[in-house]
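Asks: Below is the structure, and that's it, no one-letter string:
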């Protein structure tokens, strides 16, 4: 009995900390009341709260990075985004309902940095000396759409401008650089069709 009580007292502060963390996360997004977060969840959104929307019954364990004031991330109902999954938005990442995004998946609607070595160096110097970018970096970006019932295997990368059709499956470790047809199974780098999924 004493061991159980001691354990409960030790666990109590971490439960409070976890609840405070989740409450803080909700200030950075518009999430359904029954959407769930975990202590691993991270949302970096220095702009409008409405830039991030998470639907009903979704469990989000990953990270969202809103990079520009025009960027938006939308996640539908009954979705799962696993630990270590990261969504990097400069324009738009739109995820339908009943989508499974496994752990370690990276979703980029942008190139992250300029293709110019000089510009990359100048922006890094600004970051290290001024603590922020003083001028915007010319970064290519295009919206991503992941339709309903998609499953993305662990450690995959979804690149800018891609649409993944309804019910498609992306195999683990794949790099998706082109649109994926509905109910296709794709694998590899670059991802290629190897079969069909079921409805």
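Replies: Nice, I can see it. Note that this is a predicted model, so its numbers are computed, not measured.

Asks: make it CA atoms for all contacts and neighbour counts henceforth
Replies: Will do.

Asks: Pick out the residue closest to the middle of this protein.
Replies: residue 87 (2.6 Å; Cα atoms, centre = their mean).

Asks: I'd like to know which elements the one helix or strand that one maps to is packed against.
Replies: If you go by DSSP states H and E, residue 87 is part of strand 86-89. For strand 86-89, the packing partners by 3 or more Cα pairs under 8 Å, 6 or more residues apart in numbering; DSSP states H and E come out as strand 63-66, strand 106-108.

Asks: Now those strands in JSON lines, please, with extra columns for mean neighbour count and distance to residue 177.
Replies: Shown next, in JSON lines, are the helices and strands packed on strand 86-89 (neighbours: other Cα atoms under 10 Å; distance: least, Cα to Cα, whole Å):
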{"stretch": "strand 63-66", "mean neighbour count": "20", "distance to residue 177": "20"}
{"stretch": "strand 106-108", "mean neighbour count": "23", "distance to residue 177": "10"}
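
Asks: Looking at these, which is nearest to residue 78?
Replies: strand 63-66 (17.5 Å; Cα to Cα).

Asks: adding another structure so you can compare the two:
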């Protein structure tokens, strides 16, 4: 009897914690109906504008969504899944269509995140650790990313700036995508191995 009461109390605590976290994370973005931000989810809206991270209906988010203070926008369609430890970081714009499945530990970045010049990179690092992310950066290379409807991205994949992934494409586990992917193709490895579905 006591064990059953303990289990019920524990379950109530977990449910409360999940609801609280969901509400706290949703303060930093706009979400559609029936969208959940799980305990592993992290919304880093460094520009403090909720409009810059928009998530559609019926999405399940377990990864990290980050927009920089100097720019960036993340737009996620309906019925999408973002897996644990996935990082979607935007300095320009990342647009994800409907019914997109993104596995765990995927990295999607629309910029270099740091300047290429060693001195600028060091100064950028110092500014981040002393004052936080800068509001103006003109030394980053940025280009938008578009991931169209019905794409599946396997675990540990890396999607780099400026690419468009076509409708229904599959990005295999561990793949590195640095150029556009045609609709209904499969990418494995470093994008030298592309097959039609």
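Replies: Structure received. All figures in this text were calculated on a predicted structure; none of them were measured in a lab.

Asks: could you dump the helices and strands packed on strand 86-89 of structure 1 to JSON lines with distance to residue 24 of structure 1?
Replies: As requested, these are exported to JSON lines (distance: least, Cα to Cα, whole Å):
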{"stretch": "strand 63-66", "distance to residue 24 of structure 1": "14"}
{"stretch": "strand 106-108", "distance to residue 24 of structure 1": "24"}
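
Asks: Nearest to residue 193 of structure 1 among these would be which one?
Replies: So among those, strand 106-108 is nearest, using Cα to Cα, at 19.5 Å.

Asks: The helix or strand following that closest one vs structure 2, mean deviation?
Replies: Scanning forward in sequence from strand 106-108 of structure 1 by DSSP H and E, the next helix or strand is helix 117-130. Following superposition, helix 117-130 of structure 1 is found to deviate from structure 2 by 2.0 Å on average (mean Cα distance after the TM-score superposition for structure 1).

Asks: The residue nearest to the centre of structure 1: what's it in contact with?
Replies: 63, 64, 65, 93, 106, 107, 108 (Cα atoms under 8 Å, 6 or more residues apart in numbering).

Asks: how about the helices of structure 2, start to end?
Replies: 2-26, 118-131 (DSSP state H).

Asks: can you list the residues that contact the first one?
Replies: With Cα under 8 Å, 6+ apart as the contact definition, helix 2-26 of structure 2 has outside contacts at 36, 37, 38, 39, 41, 42, 43.

Asks: Read off where it ends up in structure 1.
Replies: Per the alignment by TM-score structural alignment, helix 2-26 of structure 2 matches residues 2-26 in structure 1.

Asks: With structure 2 overlaid, report how far the matching stretch is off on average.
Replies: With mean Cα distance after the TM-score superposition for structure 1, stretch 2-26 of structure 1 averages 1.6 Å from its match.

Asks: How far off centre is that stretch?
Replies: 26 Å (Cα atoms, centre = their mean, to the nearest Å).

Asks: gap between the residue lying closest to residue 52 of structure 2 once chain neighbours are set aside and residue 180 of structure 2?
Replies: Nearest non-adjacent residue to residue 52 of structure 2, counting by Cα to Cα, 6 or more residues apart in numbering: residue 73, 4.6 Å away. Counting by Cα to Cα, to the nearest Å, the separation of residue 73 of structure 2 from residue 180 of structure 2 is 20 Å.

Asks: who has more neighbours, the two?
Replies: Neighbours were counted for residue 73 of structure 2 and for residue 180 using other Cα atoms under 10 Å; residue 73 has more, 26 against 15.

Asks: Contact partners for the more buried one?
Replies: Contacts of residue 73 of structure 2 (Cα under 8 Å, 6+ apart): 52, 53, 67, 90, 91, 92, 93, 94.

Asks: The second one: neighbouring residues, count only.
Replies: Read it as residue 53 of structure 2. 26.

Asks: Distance check, the residue lying farthest from the centre of structure 2 against residue 13 of structure 2.
Replies: Each residue of structure 2 has a distance to the centre, and by Cα atoms, centre = their mean the biggest one is for residue 1: 44.0 Å. Between residue 1 of structure 2 and residue 13 of structure 2 the distance is 19 Å, computed by Cα to Cα.

Asks: Correct me if wrong: residue 112 of structure 1 contacts residue 139.
Replies: Yes. With contact defined as Cα atoms under 8 Å, residue 112 of structure 1 reaches residue 139; the gap is 6.5 Å.

Asks: pretty sure residue 97 of structure 2 contacts residue 164?
Replies: No. In this structure, residue 97 of structure 2 is not within contact of residue 164 by Cα under 8 Å, at 11.2 Å.

Asks: Which one's more surrounded, these two?
Replies: Neighbour comparison, residue 97 of structure 2 and residue 164: the larger count goes to residue 164, with 22 against 19 (by other Cα under 10 Å).
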